[in-house]
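K.L.:
Fold the following for me, if possible:
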Amino acid sequence: MSAFTFTPMSYADFKTFWPAFQQIVAAQETYAIEPDITRDDAYRLWFISPRTTFVVKDATGGILGTYYLKANAAGPGDHVCNCGYMVADAARGKGVARAMCEHSQQQARELGFCAMQFNAVVSTNDVAVALWQRLGFAIVGTVPGAYRHAQYGDVDTHVMYKAL
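P.N.:
Take a look at the predicted model:
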């Protein structure tokens, strides 16, 4: 993990990561985001709306991935946070998602959140489901057929939760 550097995402970082973002949502395998989302709408979604957004870079400054952190709900539900993680295709399998999840949990604690909840982890995303479970998240519910997967059709999503 020491080979990774986390910094708050800048607009320039977002523009650099935009092709990877497009590729991830266009695949329709993990994110319930319109596949043809515009860069401006994606920027608002990923960078403006959340409480904080980070990028993870390698030793050369190349962007490996990004995550956002925000309250999962408003008012009486704002003590539980939600995160979204994206890893560039070339960085998969290098521990980036694990590092982002660990970093986001620390950030969440520092921001006063008591728990983290993932609202819609696509059940066919076996790598992510297994990683989140290894990091202490439990599947607390499953929503049948809640995601239209590009390859498998309607698949389940999991709600995953961890007290911080």
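
K.L.:
drop to CA atoms for contacts and neighbour counts, all remaining ones
P.N.:
Will do.

K.L.:
Buried residues of the top helix by length along the chain, list them for me.
P.N.:
Scanning the chain for the helix with the most residues, using DSSP state H, yields helix 11-27. Across helix 11-27, burial judged by 16 or more other C-alpha atoms under 10 Å covers Asp13, Phe14, Phe17, Trp18, Ala20, Phe21, Gln22, Ile24, Val25, Ala26.

K.L.:
To check against the first, give me the structure of this:
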Amino acid sequence: MNPAVRVRAYTDDDWAQVWPFFDEIVADGETYAYPEGLTSERARQLWVAPPPGATFVAVDGDADDVVLGTARSGPNRPGRGAHVATASFMVAPAARGRGVGRALGEHVLAWARGAGFLAMQFNAVVETNTAAVALWQSLGMRIVGTVPQAFDHPEHGYVGLHVMHRSL
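P.N.:
Below is the predicted model:
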């Protein structure tokens, strides 16, 4: 674990720092299929996971009020699919390369295991997001399939979305 990064539960006060990088990441169009032009309130409704899910923020280890990234997790599907978790992650562009994604990934995997989920499944990892794919693989996720041309990337055109999985 990186001592310069600490992960804690999200609070409503964190949104003021999450929203700017959420908006920037969605607008760049390279990793998320959220619609363009989301308002802050609609984005918050999409991102903040209701129970039994949870939302987290990664903060600077020396400054608990400096948000570096965020993650949300919860059941991948309702009912008979609720034993498998899913998660989504965003790291503020200015904080990339500092271990924020790894800290969030490790935290979410431990949270899901502790919450009784049997596995973690990521439904849509853009194949051109090679840093994320490598990170998730280093945390034990494996690509179980790729949906061809499922994501319209602004630079590369139609690219695949990986489905990634690991047992907990």
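
K.L.:
List the TM-score for the superposed pair.
P.N.:
Superposed pair, TM-score by TM-score structural alignment, normalised by the length of the first structure: 0.96. Supporting alignment: 164 aligned residues with a C-alpha RMSD of 1.1 Å.

K.L.:
Against which helices or strands is the next helix or strand after the longest helix of the first structure packed?
P.N.:
Proceeding N to C from helix 11-27 of the first structure, the next assigned helix or strand is helix 39-43, under DSSP states H and E. With contacts taken as 3 or more C-alpha pairs under 8 Å, 6 or more residues apart in numbering; DSSP states H and E, helix 39-43 of the first structure sits against no other helix or strand.

K.L.:
give me the stretch of the second structure that the helix or strand just after helix 39-43 of the first structure matches.
P.N.:
Sequence order places strand 52-57 as the next helix or strand after helix 39-43 of the first structure, per DSSP H and E. With TM-score structural alignment applied, strand 52-57 of the first structure matches the range 54-59 in the second structure.

K.L.:
cool, and stretch 144-151 of the first structure?
P.N.:
Under TM-score structural alignment, the match for stretch 144-151 of the first structure is residues 148-155.

K.L.:
now what about stretch 78-94 of the first structure, what contacts it?
P.N.:
With contacts defined as C-alpha atoms under 8 Å, 6 or more residues apart in numbering, stretch 78-94 of the first structure is touched by 17, 20-21, 24, 63-73, 96-97, 100-101, 104, 108, 112-119.

K.L.:
Which of those residues are buried, as a ChimeraX select command?
P.N.:
To isolate the buried members of those in ChimeraX, using 16+ other C-alpha under 10 Å:
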select :17,20,21,24,63,64,65,66,67,68,69,70,71,72,96,97,100,101,104,108,113,114,115,116,117,118,119
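
K.L.:
For the second structure, which segments count as strands?
P.N.:
Ranges of strands in the second structure, per DSSP state E, are 5-9, 54-60, 63-75, 84-91, 119-126, 142-153, 157-167.

K.L.:
Could you give the separation of the fifth one from the chain centroid?
P.N.:
Computed by C-alpha atoms, centre = their mean, to the nearest Å, the separation of strand 119-126 of the second structure from the middle of its chain amounts to 10 Å.

K.L.:
by contact count, what packs against that strand?
P.N.:
Using 3+ C-alpha pairs under 8 Å, 6+ apart: strand 119-126 of the second structure touches strand 84-91, helix 100-114, strand 157-167.

K.L.:
how close does the last one sit to the first structure?
P.N.:
In the superposition with the first structure, the average deviation recorded for strand 157-167 of the second structure is 0.5 Å (mean C-alpha distance after the TM-score superposition for the first structure).

K.L.:
the inter-axis angle of that strand versus strand 119-126?
P.N.:
170 degrees (axes from the mean of the first three to the mean of the last three C-alpha atoms, to 10 degrees).

K.L.:
what residues does strand 157-167 of the second structure touch?
P.N.:
By C-alpha under 8 Å, 6+ apart, strand 157-167 of the second structure touches 118-128, 140-153.
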